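Q: The amino acid sequence is not available; the structure is as follows:
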């Protein structure tokens, strides 16, 4: 306890610069062990002082202060302690750092926000603190979409998972899909962003989460967003189609170049397929995908795919698109109750296939989707 009190004195704003810098480095080193992290998390006064140093005029002190906050926020105990600080809002301070185009450690600030919002119960607190700071989601998306926003070299890629974390919340999704806000549409181009796998994956995860709100499916599939071709594009390769087949596809999927590559990460492909699956929950969604002939992209993707979970998802979507609505028998599949014995049978079959067994759809039929 005496050691922590001494550390507090050296971290004080009016302490000598060299002592303050050394003390901040010591605090950063403490975060390198579970015991050190737990110790700092149990001393909110130290965390509050460290928070005040993130914009210190001494750059090494500010950087070490940020390192402390990144490491502490990565642990559940530490994240809870930071969000409970009295006298200052860690979220407000991090947002100030992200918004400042001349702050050199904005990437650390994005990391703190991403860590704090990772768990859903903490994410809601972060959201409330952000709202209390009069910062809206569209402001963060505006910053994310400006590749050279930070003039000190910060890339701000970790701002993308912050937005993904907010998509866990109904209020977050509501702001993202505000039809007058044009937030959702600004995220879509980053689905094909090659400079950062993390940014691309986070944006796709955000869009994936939004697809679980069936109330907005009509908007997502309509002209304002036209999401289905955007989800299918990363799954497409240098496929060869007839002139009639190409003409049946949406413009973004027609006559793709010979060097077109499919999304290389199976986790990303799974999210894309799951999003398409959610859009097939309603009759309107299924008919839209049929009218856009998304089946053609799925058919060629199936020939290429090697990940068993992706293959299974692909086949489930195709199964719905090939069947007629009379065969499906329900406009909204989310309300259909599957008998317990059938549910268990399906789960067992899926588990057997994922473990290496055979699939009932080892090859997809070369036929047109139902009309």
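A: Alright, I've got the coordinates. None of these values were measured; they are calculated from a predicted model.
Q: all contacts plus neighbour counts: C-alpha atoms, from now on.
A: OK.
Q: Check what contacts stretch 151-163 and list those residues.
A: For stretch 151-163, contacts defined as CA atoms under 8 Å, 6 or more residues apart in numbering pick out 98, 101-107, 110-111, 113-114, 117-118, 137, 140-141, 144, 147-148, 150, 196, 198-199, 202-203, 206.
Q: Restricted to helices, list these.
A: 98, 106-107, 110-111, 113-114, 137, 140-141, 144, 198-199, 202-203, 206 (DSSP state H).
Q: which residues touch the closest residue to residue 31 other than its chain neighbours?
A: In space, residue 31 comes closest to residue 37 once its chain neighbours are excluded; the distance is 4.7 Å by CA to CA, 6 or more residues apart in numbering. Residue 37 sits next to 30-31, 71-72, 78 when contact means CA under 8 Å, 6+ apart.
Q: if we can go back for a sec, buried subset of the contacts of stretch 151-163, written for ChimeraX?
A: Of the contacts of stretch 151-163, the buried ones go into a single ChimeraX selection, burial set by 16 or more other CA atoms under 10 Å:
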select :98,101,103,104,105,106,107,110,111,113,114,117,118,137,140,141,144,150,199,202,203,206
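Q: distance between the ends of stretch 111-125?
A: 16 Å (CA to CA, to the nearest Å).
Q: ugh, wrong one, stretch 223-243
A: End-to-end for stretch 223-243, by CA to CA: 24 Å.
Q: contacts for that stretch?
A: The contact list for stretch 223-243, computed with CA under 8 Å, 6+ apart, reads 185, 188, 191-192, 219-221, 250, 252-253, 256-263, 269, 272-273, 275-276, 289, 292, 294, 297-298, 300-301.
Q: Take this one as well and set it beside the first:
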């Protein structure tokens, strides 16, 4: 594809020696970076030289002057948009660039931290993102005592919610990153094993956000929970309470699915304490995608007999029964029906596992690409 001479010159200005010219070029190229722009391919020009230039220009985020920060913002916006392209993602995922992103994300003074989280989230659509599992950094005072990149990202996500670490960032988009990391066995292993630096299962840190006010955060966490449930060997550990070194995940899955319904004594007998007597003001999760992800997590838990028995004993059926009556979207109703069908089915052979492929495990990324 041929491009206008003026546009070719514009991308070449990204590596001009004059910082003001670089700033103007980055600003004018933001619109071209959208995946829907017909001339988006200009960033592949000269063997992807514009991408290499943008990687350099985001380092301006380290500088205090307004021109540098604006250049970094526009360059980062371009990279977030362009990272929907698999070829661009392959150019971004290397140890050096991952460490650069980590430094920006974990800095409590970084005004663009959330945008860097968006970029990392898009990069996680590539299988190469597993490289981050091996990345180590220096501990960050007041943020994380761990040297592992994954631990540091977990700490900023948990501690930084609602701008508690960084006045300019809430780190919600890291939920999408975690969701995509748990597509891989290595990612699930990380979330389901106690980490050396604090002795805590990472999944137990994020499940508390299933009722958080941010839809972005809830979406990422719900998908992370669902993906972790693909590990059938961990089902009873997920369902066990903290006293038994478990995650006690059931209340965090069920609470968002519940409304103000009242249950009789028989239905409540065995129901998690957190799910009882919720009151007239209890509101059910409003997002269909989050509800389906949580229902799929329950469905995955039914693939092992001990977990099915526990779900029945904890009165999951009446909760999903009432939910089915209240929801209107066919997709959500169908997800409810799949769970109910398994829980109400008679067990045939003792210890026999479900043979049906209840929820297909997929290598496809979770969630949507992020553009600015």
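A: Here it is on my side, so go on. The structure presented is a predicted model; accordingly, all values stated were derived computationally and were not measured.
Q: Just give the TM-score of the two.
A: The TM-score (TM-score structural alignment, normalised by the length of the first structure) is 0.79; 326 aligned residues with a CA RMSD of 2.7 Å.
Q: Surely residue 193 of the first structure is in contact with residue 200?
A: Yes: contact criterion CA atoms under 8 Å: residue 193 of the first structure and residue 200 qualify, at 5.6 Å.
Q: higher neighbour count, the two?
A: The neighbour comparison of residue 193 of the first structure against residue 200 (other CA atoms under 10 Å) goes to residue 200, with 23 against 14.
Q: and the more buried one, what pairs with it in the second structure?
A: Taking TM-score structural alignment, the alignment pairs residue 200 of the first structure with residue 218 from the second structure.
Q: go on, residue 191 of the first structure?
A: Mapped onto the second structure by TM-score structural alignment, residue 191 of the first structure lines up with residue 210.
Q: same question, residue 66 of the first structure
A: Following TM-score structural alignment, the counterpart assigned to residue 66 of the first structure within the second structure is residue 76.
Q: so its match is in which element?
A: If you go by DSSP states H and E, residue 76 of the second structure is part of helix 66-82.
Q: next one: residue 310 of the second structure
A: Secondary structure assignment for residue 310 of the second structure, by DSSP H and E: helix 305-313.
Q: Quick check: residue 285 of the first structure vs residue 336 of the first structure, distance?
A: Look at residue 285 of the first structure and residue 336 of the first structure: by CA to CA, they are 16 Å apart.
Q: what does residue 328 of the first structure give?
A: Separation of residue 328 of the first structure from residue 336 of the first structure (CA to CA) stands at 11 Å.
Q: Tell me which of those two has more neighbours.
A: residue 328 (14 against 10).
Q: Surely that one is in contact with residue 320?
A: Yes: under the criterion of CA under 8 Å, residue 328 of the first structure makes contact with residue 320 at 7.5 Å.
Q: re the thing from before, the match of residue 191 of the first structure: neighbour count?
A: Close neighbours of residue 210 of the second structure, defined as other CA under 10 Å, add up to 25.
Q: for residue 94 of the second structure, same thing?
A: Per other CA under 10 Å, the neighbour tally for residue 94 of the second structure reads 15.
Q: Number of residues surrounding the aligned residue in the second structure for residue 139 of the first structure?
A: Aligning on TM-score structural alignment places residue 139 of the first structure opposite residue 152 in the second structure. Close neighbours of residue 152 of the second structure, defined as other CA under 10 Å, add up to 23.
Q: Hmm, residue 104 and residue 152 of the second structure touching each other?
A: No: counting by CA under 8 Å, residue 152 of the second structure does not reach residue 104; the two are 11.8 Å apart.
Q: List the residues that contact the aligned partner of residue 105 of the second structure in the first structure.
A: Under the alignment (TM-score structural alignment), residue 105 of the second structure maps onto residue 98 of the first structure. Residue 98 of the first structure sits next to 106-107, 109-110, 156 when contact means CA under 8 Å, 6+ apart.
Q: so which of those persist in the second structure?
A: Mapping these onto the second structure (both residues aligned by TM-score structural alignment, their matches' CA atoms under 8 Å) leaves 106-107, 109-110 still in contact.
Q: follow-up on the earlier one: check the contacts of stretch 223-243 of the first structure for burial and list the buried ones.
A: 185, 188, 191-192, 220-221, 250, 253, 256, 262-263, 269, 272-273, 275-276, 289, 292, 294, 297-298, 300-301.
Q: Out of those, name the ones that lie in strands.
A: Judged by DSSP state E, these include no members of strands.
Q: which non-adjacent residue is nearest residue 118 of the first structure?
A: Using CA to CA, 6+ apart, the closest residue to residue 118 of the first structure is residue 165 (5.9 Å).
Q: Which of the contacts of residue 98 of the first structure sits closest to residue 90 of the first structure?
A: Nearest to residue 90 of the first structure among these, counting by CA to CA, is residue 109 at 9.8 Å.
Q: any idea what that closest one aligns with in the second structure?
A: Using TM-score structural alignment, residue 109 of the first structure pairs with residue 116 in the second structure.
Q: got it, and residue 246 of the first structure?
A: Here residue 246 of the first structure is matched to residue 268 in the second structure, going by TM-score structural alignment.
Q: same deal with residue 169 of the first structure?
A: When the second structure is aligned by TM-score structural alignment, residue 169 of the first structure is paired with residue 184.
Q: What about that match, how many residues nearby?
A: Neighbours around residue 184 of the second structure, by other CA under 10 Å: 16.
Q: Let me see the contact set for residue 331 of the second structure.
A: Contact analysis of residue 331 of the second structure by CA under 8 Å, 6+ apart lists 288, 292.
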